[in-house]
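Participant: sequence and predicted structure below; questions after.
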Amino acid sequence: MIKLQVIGNLGKDCVSNTVNGKNVMNFTVAHTEKYKDSTGAQREKTIWVDCAYWSDRTGIAPYLKKGTQVYVEGAPEVRTYQTQDGKSGASLSLRVLSIQLLGSRASEGGNGGGGYQPQGGGYNAPSQPMNEAPIGGDSDDLPF
């Protein structure tokens, strides 16, 4: 098996469909790489990956919004085609096996509809430092 891993931003909102009784979520992920060319000029190269996630776990679909940063992993497929002017073209698509939400674009307000916000207010620090013994207790006692 060939595995492809992509970290990038969604180019548009996810589209959910049912094909032959199975659920599929389609979306595109863009990965932009910055590099210097032979003259030393800063350049950018963006690769677009068409993704199809065949799964009954459609609960993630509302979070797959344009600009959301994701990690996707799956099996790559290269599709070739002919353009209207007769030239050959190719596109990279990915049959997604797993997906993780990483966040949303910083330019969007709030979490942009794509970030995960934990319930319950997050982690609470202990009221007493872990390396100090409780007042009036043995210094040999472990803090847990």
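Facilitator: Looks like it arrived, so ask away.
Participant: contacts and neighbour counts: CA atoms only from here.
Facilitator: Will do.
Participant: return the distance of the residue nearest to Ala61 when sequence neighbours are not counted relative to Gly109.
Facilitator: Closest residue to Ala61 apart from its sequence neighbours, by C-alpha to C-alpha, 6 or more residues apart in numbering: Cys14 at 6.3 Å. According to C-alpha to C-alpha, to the nearest Å, Cys14 stands 20 Å off from Gly109.
Participant: try this one next to it:
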Amino acid sequence: MIKLQVIGNLGRDAVVNNVNGRNVINFSVAHTERFKDSTGEQKERTVWVDCAYWSDKTAIAPYLKKGTQVYVEGGPDVRVYQNQEGKQGASLSLRVQNVQLLGSKSGSGNESTPPNGGNMAGSISNGDPVEDDLPF
């Protein structure tokens, strides 16, 4: 089993689609890594991850807005295709099993209340009920 975990900000608002009678929430997450190169100069590298959350639990979609910080986990999903020049290509995306809202970028204008009544660390996962297992 391969498990991928990503923490980052949504690059655009999530979109709910219906594919062959099943709901899928599509969104992209960007993670920016800061590092120093061999000369000691500060650099940034941003990695974009396309995410597909196949679930009937679409109530979270309105809260997946551009700029919102999220934690997503799931498995890799490889799609093979043929481009316009006839060459074969492949894309890697994340088939989401769990998504957690971590917060929003300051000044993003996201005034909505998350589905768990204001706790931005809410979690929605496939198949498992959301439970609070904290001892206090």
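Facilitator: Thanks, I have it. Keep in mind that this is a model prediction, so the values were computed, not measured.
Participant: just to revisit the earlier point, what's around the residue nearest to Ala61 of structure 1, how many residues?
Facilitator: Neighbour count of Cys14 of structure 1, defined by other C-alpha atoms under 10 Å: 21.
Participant: what does it correspond to in structure 2?
Facilitator: For Cys14 of structure 1, the aligned position in structure 2 is Ala14, judged by TM-score structural alignment.
Participant: what are the ranges of the helices in structure 1?
Facilitator: Secondary structure of structure 1 (DSSP state H): no helices present.
Participant: tell me, what residue is most central in it?
Facilitator: Geometric centre of structure 1, nearest residue: Val70, 0.8 Å, by C-alpha atoms, centre = their mean.
Participant: my guess is Gly113 of structure 1 contacts Ala61. True?
Facilitator: No - judged on C-alpha atoms under 8 Å, Gly113 of structure 1 makes no contact with Ala61 at a distance of 10.8 Å.
Participant: next one: the counterpart of Gly67 of structure 1 in structure 2 from Asn9 of structure 2, what distance?
Facilitator: Counting by TM-score structural alignment, Gly67 of structure 1 corresponds to Gly67 in structure 2. As defined by C-alpha to C-alpha, Gly67 of structure 2 lies at a distance of 5 Å from Asn9 of structure 2.
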